[in-house]
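Q: Build me a model from this:
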Amino acid sequence: MRIAIPAKDNKGLESEVCEHFGRARYFVFVDVQDDKIENVEIVEVPFEEHSPGDLPNFIKEHGGEVVLAYGMGRRATAYFQSLGIQVVTGAHGKIEDVVKDFMQREG
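A: You can find the predicted model right below:
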């Protein structure tokens, strides 16, 4: 499973979740297999301004299957769902902790 999380900076698992999903400059993509973190990729968002659908398509292009975010509007959530990407809100704190919490709930 490939999880995408909006990040405040480019420190990977040590980054904090960016509370404003649409303004995140970086996304951390975490590959999880058998409840273990296998790979971490930090990707800078390639655009300053975005239109509806830009971020969901960006995440889809990078293989994201799940998005963990602090919050997200209904329109963005619906767009992700139309692409087959699961959205989980309420994420806050260090990305490594958020991913581990998610794995425990899903496992």
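Q: CA atoms for contacts and neighbours, from now on please.
A: Will do.
Q: Which residue ranges of this protein form strands?
A: Counting by DSSP state E, the chain has strands at residues 2-7, 26-33, 36-44, 66-69, 86-89.
Q: Figure out which of those strands is closest to residue 101.
A: The closest of those to residue 101 is strand 66-69. By C-alpha to C-alpha, the value is 10.8 Å.
Q: Tell me which other helices or strands the closest one touches.
A: Applying 3 or more C-alpha pairs under 8 Å, 6 or more residues apart in numbering; DSSP states H and E, we find strand 66-69 packed against strand 2-7, strand 86-89.
Q: Quick one, which of those gets closest to residue 100.
A: Using C-alpha to C-alpha, the helices and strands packed on strand 66-69 put strand 2-7 closest to residue 100, at 11.3 Å.
Q: Now do that closest one and strand 26-33, the angle between them.
A: Relative orientation of strand 2-7 versus strand 26-33 (axes from the mean of the first three to the mean of the last three C-alpha atoms, to 10 degrees): 150 degrees.
Q: what comes into contact with strand 2-7?
A: 15-19, 21, 24-32, 59, 63-69, 95 (C-alpha atoms under 8 Å, 6 or more residues apart in numbering).
Q: hmm, back to that, TSV for the helices and strands packed on strand 66-69, including mean neighbour count and distance to residue 77?
A: Output for those, formatted as TSV (neighbours: other C-alpha atoms under 10 Å; distance: least, C-alpha to C-alpha, whole Å):
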stretch	mean neighbour count	distance to residue 77
strand 2-7	26	14
strand 86-89	16	7
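Q: this one next, for a side-by-side:
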Amino acid sequence: MKIGVPIVAPNGMASEVNDHFGMSEYFAILDVEGDSVKGLEVIRDSPSLKEHKTPAQLLAEHGVEVVLAGGIGPHMIEELLDRGIKIFRGAAGTVEQAFEDYKAGMLSRAKSI
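A: Have a look, this model is predicted:
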């Protein structure tokens, strides 16, 4: 399973979660098997790039099935859900902490509005 996390800057599992999902330039994509992270890739997109995509488009193209987010607006929730991506809110701290909180069931699942 692939899990996407918006991050402030690329720094592996120590990357800080970006609280504003829709404005994130970087995303960590975790390749997860069971309860373990088997790999991590950082992807980048920016409104200033010629080939800019929405975060939902970008993550869907990379096979992301679950998103761990801090703050995320209703439009982006709908766009992710429309692509079959599950969203869990309340992620904070580092990517590692967000993943641990997700595994522990501490993040709340976002539903369609």
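Q: TM-score for this pair?
A: TM-score for the superposed chains, counting by TM-score structural alignment, normalised by the length of structure 1: 0.88, backed by 103 aligned residues with a C-alpha RMSD of 1.7 Å.
Q: any chance of the strands of structure 1 in TSV, with distance to residue 99 of structure 1 too?
A: Converted to TSV, those look like this (distance: least, C-alpha to C-alpha, whole Å):
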stretch	distance to residue 99 of structure 1
strand 2-7	8
strand 26-33	8
strand 36-44	9
strand 66-69	8
strand 86-89	11
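Q: how many neighbours does residue 66 of structure 1 have?
A: Using other C-alpha atoms under 10 Å, residue 66 of structure 1 has 22 neighbouring residues.
Q: ok, it - contacts?
A: 1, 2, 3, 4, 85, 86, 87, 88.
Q: Which of the residues you listed lies at the shortest distance from residue 105 of structure 1?
A: For those, the nearest to residue 105 of structure 1 is residue 88 (11.4 Å; C-alpha to C-alpha).
Q: biggest helix in structure 1, by residue count?
A: helix 95-106 (DSSP state H).
Q: now the angle from it to strand 26-33?
A: 40 degrees.
Q: pretty sure residue 44 of structure 1 is in contact with residue 26, am I right?
A: Yes - the pair residue 44 of structure 1 / residue 26 is scored as a contact, 4.4 Å apart, by C-alpha atoms under 8 Å.
Q: Just want to know which of the two has more residues nearby.
A: residue 26 (22 against 13).
Q: can you pull the buried residues of stretch 54-71 of structure 1?
A: For stretch 54-71 of structure 1, burial by neighbour count (16 or more other C-alpha atoms under 10 Å) applies to 55-56, 59-60, 63-71.
Q: again, but for stretch 34-43 of structure 2
A: Those would be 37, 40, 42, 43, for stretch 34-43 of structure 2 by 16+ other C-alpha under 10 Å.
Q: Go through these and name the one nearest residue 99 of structure 2.
A: residue 37 (9.0 Å).
Q: ok, now which ones touch the closest one?
A: With contacts defined as C-alpha under 8 Å, 6+ apart, residue 37 of structure 2 is in contact with 30, 31.
Q: Residue 97 of structure 1 and residue 47 of structure 1: what is the separation?
A: Distance, residue 97 of structure 1 to residue 47 of structure 1, using C-alpha to C-alpha, to the nearest Å: 28 Å.
Q: between those two, who's got more neighbours?
A: residue 97 (15 against 10).
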